[in-house]
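>>> I would like to see how this sequence folds:
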Amino acid sequence: MVSFMEELWESVLTPGPSPILLKATNATFAVTIPLLIFLAIWDKNIHYWFLSLISTGLWLSINWFVKEDRIAQQKLDKEKAEATAAANAKTSDDSDTEMEPAAHPPPTGEVAGETTAPTGESSLVEPVEKHGDLKARAVSSSARSGVSTEDEWEKVSEGEQPKEL
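As a prediction, the model looks like this:
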């Protein structure tokens, strides 16, 4: 029992659903729901029926979530395995030399950063004109507030007439 409690405590502090945490959750709901149904019949109180329905829905949703999480994790593991296999296939050449991929020269009419279209066609990308260095905006005096909120409240309260008792 001590080892179960230690494993349960460690599984609470680790992310993701662990098997020991799921066992404890399912055992708790398996005891709670029949107890709520018994109390609903014995006490004839509708609140116990609603609590048992809410508990049942929560129990089913927790188990559904764990099932979907396992499916997603298996899919992710499968994708990682396929990616690793593909990477191993690429790097497992018989030659010991490294080759860089061949650089493709730019098509005719393109110079680094500029695009020109052949005669008779419009260019899809137009070069951006440079207008010089960026300058910081000057902050206008109207943007700054020299008045405190207390002064503003005084102005508002000046317009009000005092109420007579």
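
>>> every contact and neighbour count from this point should use C-alpha atoms.
Noted.

>>> where exactly do the strands run in this structure?
Under the criterion DSSP state E, strands of the chain are mapped to 110-111, 114-115.

>>> to compare against the first, here's another:
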Amino acid sequence: MATFFADLISSIFTPGPTPSIIIATNASFAALQVVLLLLLIITYSIHFVVLSFLCAGLWWGINWFVTELESANRKEKDAKQSSDMKKGQGPDARKLEDSGTETEGGGTQIEEGPSDSILGSQTQGLLRPDDVQGAMRKRISSAEASSGDLSTDSEWDKVSEAEEVGR
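Next up is the predicted model:
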């Protein structure tokens, strides 16, 4: 039981539905249904029937979403394995060929030999200056800016005129 709670706490920080989260969710919804049934028996209020239907719908929806997520992950894994097999590579062969150098496209680059420069292979995924310059910022006009955001030449002219008048 203690390991379940430890797994539950650690699975909070794990992306995706983990078995301990699914078990805890189902147990919580089952306990809620029992409480709603007991309250219905004690009070004979129709509100607890409605709440029970809402609880059941949410419970079903969460379990449906988890099964869809798992089936999508399974399909993605199968598609990846089939594409590896079509290339004539097994999953083990692909691991041996990967050099671990990431490229801009998100894949891996296989180093071909000593002709590759060390600096060139390390800076593949970095931004180039032309990428940075391509994104230009729009200047804020004086009508769009509030009174303290920017100063203009006309404001400096007013200051210099006030200084000349004061002399």
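
>>> quick one: TM-score?
The TM-score (TM-score structural alignment, normalised by the length of structure 1) is 0.53; 99 aligned residues with a Cα RMSD of 2.7 Å.

>>> quick one on the thing from earlier: to residue 90 of structure 1, which of the strands of structure 1 lies closest?
strand 110-111 (32.5 Å; Cα to Cα).

>>> which helices and strands sit right next to the top helix by length along structure 2?
For structure 2, the longest helix by residue count, based on DSSP state H, is helix 46-86. Contacts defined by 3 or more Cα pairs under 8 Å, 6 or more residues apart in numbering; DSSP states H and E place helix 46-86 of structure 2 against helix 19-43, helix 91-97.

>>> okay, and the next helix or strand after the shortest one goes to which residues in structure 1?
Pointing back at helix 91-97 of structure 2 there. Next in sequence after helix 91-97 of structure 2, counting helices and strands by DSSP states H and E, comes strand 101-102. Aligned using TM-score structural alignment, strand 101-102 of structure 2 spans no residues in structure 1.

>>> repeat that for stretch 11-25 of structure 2.
Mapped onto structure 1 using TM-score structural alignment, stretch 11-25 of structure 2 spans residues 11-25.

>>> buried residues in that stretch?
Using 16 or more other Cα atoms under 10 Å as the test for burial, stretch 11-25 of structure 1 gives 11, 20, 21, 22.

>>> hang on, the earlier thing: can you lay out the helices and strands packed on helix 46-86 of structure 2 as TSV showing distance to residue 134 of structure 2?
Formatted as TSV, the entries for the helices and strands packed on helix 46-86 of structure 2 read as follows, by distance: least, Cα to Cα, whole Å:
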stretch	distance to residue 134 of structure 2
helix 19-43	46
helix 91-97	36
